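>>> Sequence and predicted structure are below.
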Amino acid sequence: MDKNTFYQSLNQQAQGLISGETNVIANMANISALLFMSLEHINWAGFYLVDSDSELVLGPFQGKPACIRIPMGKGVCGTAAALDETQLIADVHQFDGHIACDAASNSEIVIPVHKSGKVVAVLDIDSPQLSRFDLEDQQGLEALIRLFEQQL
């Protein structure tokens, strides 16, 4: 199955899981589980929530235990939140200021989540493979986040 078809199917599954559910934590938990179960070659999938203007705090996730707090603007997650831009990182070891919560992670994608036009969280997905994520992954995952944002 090509990636476009894969993400269309994945996003339909996500829509089915979160449709009509208003609890943000429950929806984040199900999206994390769906991503962890469906995406190949990943070792972590989950959310960090904006806790203040200065940091993110760990939210629902699947994978090994993770860093609990990340300063805004630091690491891939903090950078995505501070800049309000998806971060598609082929080699996290080349990312200045990378925070290594799991030494096995080699590539990462982080997508901001918005409510009322403001970043309220980020979706973070890590992989032990270098260059695991590409533009098609980014577009498919950004579409999933747009579906999720409609429930916020």
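That came in fine, so what should we check first?
>>> contacts and neighbour counts: CA atoms only from here.
Will do.
>>> Thought Ser131 was touching His41, still the case?
No - if you go by C-alpha atoms under 8 Å, His41 and Ser131 don't touch, sitting 10.9 Å apart.
>>> okay, which residue is most central for the protein?
Leu123 (2.0 Å; C-alpha atoms, centre = their mean).
>>> And the helices in the chain?
Shown for the chain, the helices assigned by DSSP state H span residues 3-18, 24-38, 75-83, 135-149.
>>> hold the first one in mind and look at this next one:
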Amino acid sequence: MYDFAPDSDLSPTERYRQLADAADALTAGEADGVANMANVAALMWEFLPALNWAGFYRMVDGELVLGPFAGRPACIRIPLGRGVCGRAAQTGETQVVEDVHAFPGHIACDAASRAELVVPVVRDGAVIAVIDLDSPQRARFGAEDAAGVEQLARVLANRI
């Protein structure tokens, strides 16, 4: 049995370090990328407070396609450049959005979402997926969150 639940009083930096360590432990030696994404989506849901969606979109034939996640049903396909996920995939840059309703072209899969963090997963210079976190809390994500999820993306780059 796996029990990776973090302490509730961790600093954000320590919480993300423990999340990356747990993801590393769960995905090490497992070749199935979907299984690895599923476990990491569950870990993000467990580790990160104030989320209403945590998961992956995979790059498939030039567009993002829904991958494993925790949360409400989501949009299945996202064109490059569209919405927060599409912009992150197109630019290869992390997107931290304090208020998704102010983001031009935001795709509203869940009307309760207020803030979003999207981090590209890059392998051999190409975006292969994005990690997407949504929150019902405006301005939920900041620089520490971005750095923590970027570290997680580096751990997963050769495992998904």
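Now that the structure is in, tell me what you want to look at. Since this is a predicted model, take the numbers as computed values, not measurements.
>>> counterpart of Glu21 of structure 1 in structure 2?
Aligned counterpart of Glu21 of structure 1 in structure 2: Glu30 (TM-score structural alignment).
>>> Identify the residue of structure 1 aligned to Ala112 of structure 2.
Looks like Ala112 of structure 2 aligns to Ala104 there (TM-score structural alignment).
>>> got the contact list for Ala129 of structure 2?
56-59, 64, 89, 120-122 (C-alpha atoms under 8 Å, 6 or more residues apart in numbering).
>>> for the residues you listed, which one is nearest Glu46 of structure 2?
Phe56 (15.4 Å; C-alpha to C-alpha).
>>> The closest one and Val130 touch, don't they?
Yes - under the criterion of C-alpha under 8 Å, Phe56 of structure 2 makes contact with Val130 at 5.7 Å.
>>> circling back: export the helices of structure 1 to CSV and tack on mean neighbour count and distance to Ala100 of structure 1?
Listed next are those as CSV, based on neighbours: other C-alpha atoms under 10 Å; distance: least, C-alpha to C-alpha, whole Å:
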stretch, mean neighbour count, distance to Ala100 of structure 1
helix 3-18, 16, 28
helix 24-38, 18, 19
helix 75-83, 23, 9
helix 135-149, 17, 22
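>>> got these as a markdown table, with distance to Asp91 of structure 1 columns?
Listed next are the helices of structure 1 as a markdown table, based on distance: least, C-alpha to C-alpha, whole Å:
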| stretch | distance to Asp91 of structure 1 |
| --- | --- |
| helix 3-18 | 21 |
| helix 24-38 | 20 |
| helix 75-83 | 11 |
| helix 135-149 | 15 |
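>>> so which of these comes closest to Arg69 of structure 1?
Comparing these by C-alpha to C-alpha, helix 75-83 comes nearest, at 9.8 Å.
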